[in-house]
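K.L.:
please work out how this folds:
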Amino acid sequence: MSSFKIAELLLEPGTTIIDEGQRHPQLYTALAGWGFRYKILEDGRRQILNYVLPGDLIGLQGNLMSEMLHSVEALTKMTLCVFERERLTSLFQNHPSLAYDLTWIASREESILDEHLLSVGRRTALERAAYLLAFLDHRAQATGVFPEEGPKVLPLTQQHVADTLGLSLVHTNKTLRRLSDAGVVRWLDRGSEVLERGKLFDIAGWQPSVEGMRPFI
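P.N.:
Model (predicted):
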């Protein structure tokens, strides 16, 4: 992997990593920070598809499609490991175990998207918001992205939450206020902190799945 890696890239919040419709020559692994994948409709409305945390691959879709079908943006300061896309096939040929690791990551991403679709399609607004915050809090804990000291803040604005849940900003604000009033989350400047994880899981009707050690490419 050290020979396959060509650089590390430091990004500021708001930096576009990949644009929808591009054929990007690089593939990335997130080493630190938060990002998000999204699509934009013709009228400018944005749908956030998922969030990128350390260990996630960025740009793999471009290996299978002629172009990227979504965009990726840095939510916080990020550090990316940069790979040459064209060398990916030879890497798998010489190191077959990496093909399994890549399959594991892709399969996990698919299961996450399944749960997100269930949330948007069937959960109430309150359940959707609780699920999103519980899911991201759990992923942040699992990946070690939270600082050891101080508040464990999810760095999402209410607009990010609205664009993820498919709700208006007004409806999102009212829904998040209900969670705050219930004492399960605390809304901060540009983020929120989960205070009662168990209660948040109960409101969402969701529990984290049990999975083995995540491969890190």
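
K.L.:
when you work out contacts or count neighbours from here on, use the C-alpha atoms and nothing else.
P.N.:
Noted.

K.L.:
helix, strand or coil: sort out the closest residue in space to Arg23 that isn't next to it in sequence for me.
P.N.:
Excluding the flanking residues, the one nearest Arg23 by Cα to Cα, 6 or more residues apart in numbering is Glu67, at 4.7 Å. Secondary structure for Glu67, judged by DSSP: H, G, I helix; E, B strand; the rest coil, is coil.

K.L.:
count the residues that sit near Glu67.
P.N.:
Neighbours of Glu67 under the rule other Cα atoms under 10 Å: 16.

K.L.:
before we move on, what about the one 4 residues further on?
P.N.:
Ser71 sits with 21 neighbouring residues when counted by other Cα under 10 Å.

K.L.:
same thing with Leu113?
P.N.:
Leu113, neighbours per other Cα under 10 Å, totals 14.

K.L.:
hmm, back to that, is it correct that the residue nearest to Arg23 is in contact with Pro25?
P.N.:
No - between Glu67 and Pro25 there is no contact under Cα atoms under 8 Å: 10.6 Å.

K.L.:
does anything pack onto the longest helix along the chain? Which helices or strands?
P.N.:
Using DSSP state H, we find that the single longest helix of the chain is helix 96-122. Packed against helix 96-122 by the contact rule (3 or more Cα pairs under 8 Å, 6 or more residues apart in numbering; DSSP states H and E) you find helix 88-94, helix 125-143.

K.L.:
also this sequence, please, to line up against the first:
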Amino acid sequence: MTKEQDIARGSLSCAKCPLRKREIFRVFEADELSFVEHFKKGDLAVRRGATLLVEGAHNPHLYTVRSGWGFRYKLLEDGRRQIVNYVMPGDLVGLQGSLMGEMQHSVEALSPMQLCVFEKAELFTLYERFPGLAYDITWLASREECMLDEHLLTVGRRTAVEKVAYLLAFVLDRAKESGLSSNGTLELTQQHVADTLGISLVHTNKTIARLVDRKYVKWEDGGCRILNPEGLGELAGWMSGSSAKRPFL
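P.N.:
Below you'll find the model as predicted:
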């Protein structure tokens, strides 16, 4: 956590968490909710463009994204950036640093974010006393692995137009699920697209122009509007996963 970020005490009660109102998230048992209330140490507000976590750093906290979104990335020594995934409401951030000792990637906010803060020192208590919540964390880690499998397939084997189609369909699907987008609009720049897919900005621009010409997307100031998400998924050979309820902390 950077110096300008301060954890706010007296935080929002977990019982009043807005994520609990969304159909996609599972319902806590009463004893689980009580523990999570204790496990949580405060709230954190992060401005757009701020770095939440830094690769190589040690951090005593875990975070659940309550609102807003960001991306996980790694940097080469010459400054080249690879975005490895996007974090959205309900996602757990910082688990890797808790289990591996230090962060293996960085996290930057794409929009203003609100996060719930948990002390990683109490993580073992969760595993010891609440196997249901421990399973939830395992589920979240497994889900992340599945998404990274699909990203690797995209970077390695899909054509440029399939890559961009996949990424836009995938991000929009997750944004709708978490309540970030209701009208098909994504605040995503072409540089983010290029850095996720490992292709040049010029190539990204030309590829997006092909999708614009085919009326799949409309690129606007500050992002893009997806006009035909089903068509993008079909073009990429990708379809959304299960809509079954998912866990969060």
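
K.L.:
list the TM-score for the superposed pair.
P.N.:
Put the two chains on top of each other and the TM-score (TM-score structural alignment, normalised by the length of the first structure) is 0.96; 214 aligned residues with a Cα RMSD of 1.0 Å.

K.L.:
how much space separates the residue in the second structure that the residue nearest to Arg23 of the first structure lines up against from Tyr73 of the second structure?
P.N.:
The equivalent of Glu67 of the first structure in the second structure is Glu102 (alignment by TM-score structural alignment). Per Cα to Cα, to the nearest Å, Glu102 of the second structure is found 15 Å from Tyr73 of the second structure.

K.L.:
and Arg246 of the second structure, by the same measure?
P.N.:
24 Å.

K.L.:
when those two are compared, which one has more neighbours?
P.N.:
Tyr73 (20 against 16).

K.L.:
could you say which helix or strand holds the residue in the first structure that the more buried one lines up against?
P.N.:
Under the alignment (TM-score structural alignment), Tyr73 of the second structure maps onto Tyr38 of the first structure. When secondary structure is defined by DSSP states H and E, Tyr38 of the first structure falls within strand 35-40.

K.L.:
what residue in the first structure is the furthest from its centre?
P.N.:
No residue in the first structure sits farther from the centre than Asn94, which is 29.8 Å out by Cα atoms, centre = their mean.

K.L.:
quick one: map that residue onto the second structure.
P.N.:
Asn94 of the first structure maps onto Arg129 in the second structure, by TM-score structural alignment.

K.L.:
how about Ser3 of the first structure?
P.N.:
Checking TM-score structural alignment: Ser3 of the first structure goes with His38.

K.L.:
doesn't its match lie inside a strand?
P.N.:
No - assigned with three-state DSSP, His38 of the second structure falls outside any strand and is helix.

K.L.:
superposed on the second structure, what's the mean shift for the strand holding Tyr38 of the first structure?
P.N.:
By mean Cα distance after the TM-score superposition for the first structure, the fitted strand 35-40 of the first structure averages 0.3 Å away from its aligned residues in the second structure.

K.L.:
sec struct for His23 of the first structure, please.
P.N.:
No, residue 23 of the first structure isn't His; it's Arg. Arg23 of the first structure ends up coil, using three-state DSSP.

K.L.:
for the strand holding Tyr38 of the first structure, packing partners?
P.N.:
strand 46-52, strand 71-74.

K.L.:
closest to Leu10 of the first structure out of those strands?
P.N.:
strand 71-74 (10.2 Å; Cα to Cα).

K.L.:
check which element follows that closest one along the chain.
P.N.:
strand 78-84.

K.L.:
residues of that following strand that come out buried?
P.N.:
Judged by neighbour count (16 or more other Cα atoms under 10 Å), strand 78-84 of the first structure contains these buried residues: 78-83.

K.L.:
OK, contacts around the most centrally placed residue in the second structure?
P.N.:
Centroid-nearest residue in the second structure: Val87, 1.2 Å away (criterion: Cα atoms, centre = their mean). Residues near Val87 of the second structure by Cα atoms under 8 Å, 6 or more residues apart in numbering: 65, 69-72, 93.

K.L.:
roughly how far is stretch 213-232 of the second structure from the heart of the chain?
P.N.:
21 Å (Cα atoms, centre = their mean, to the nearest Å).

K.L.:
ok, stretch 79-87 of the second structure next?
P.N.:
How far stretch 79-87 of the second structure lies from its chain's middle: 11 Å, per Cα atoms, centre = their mean.
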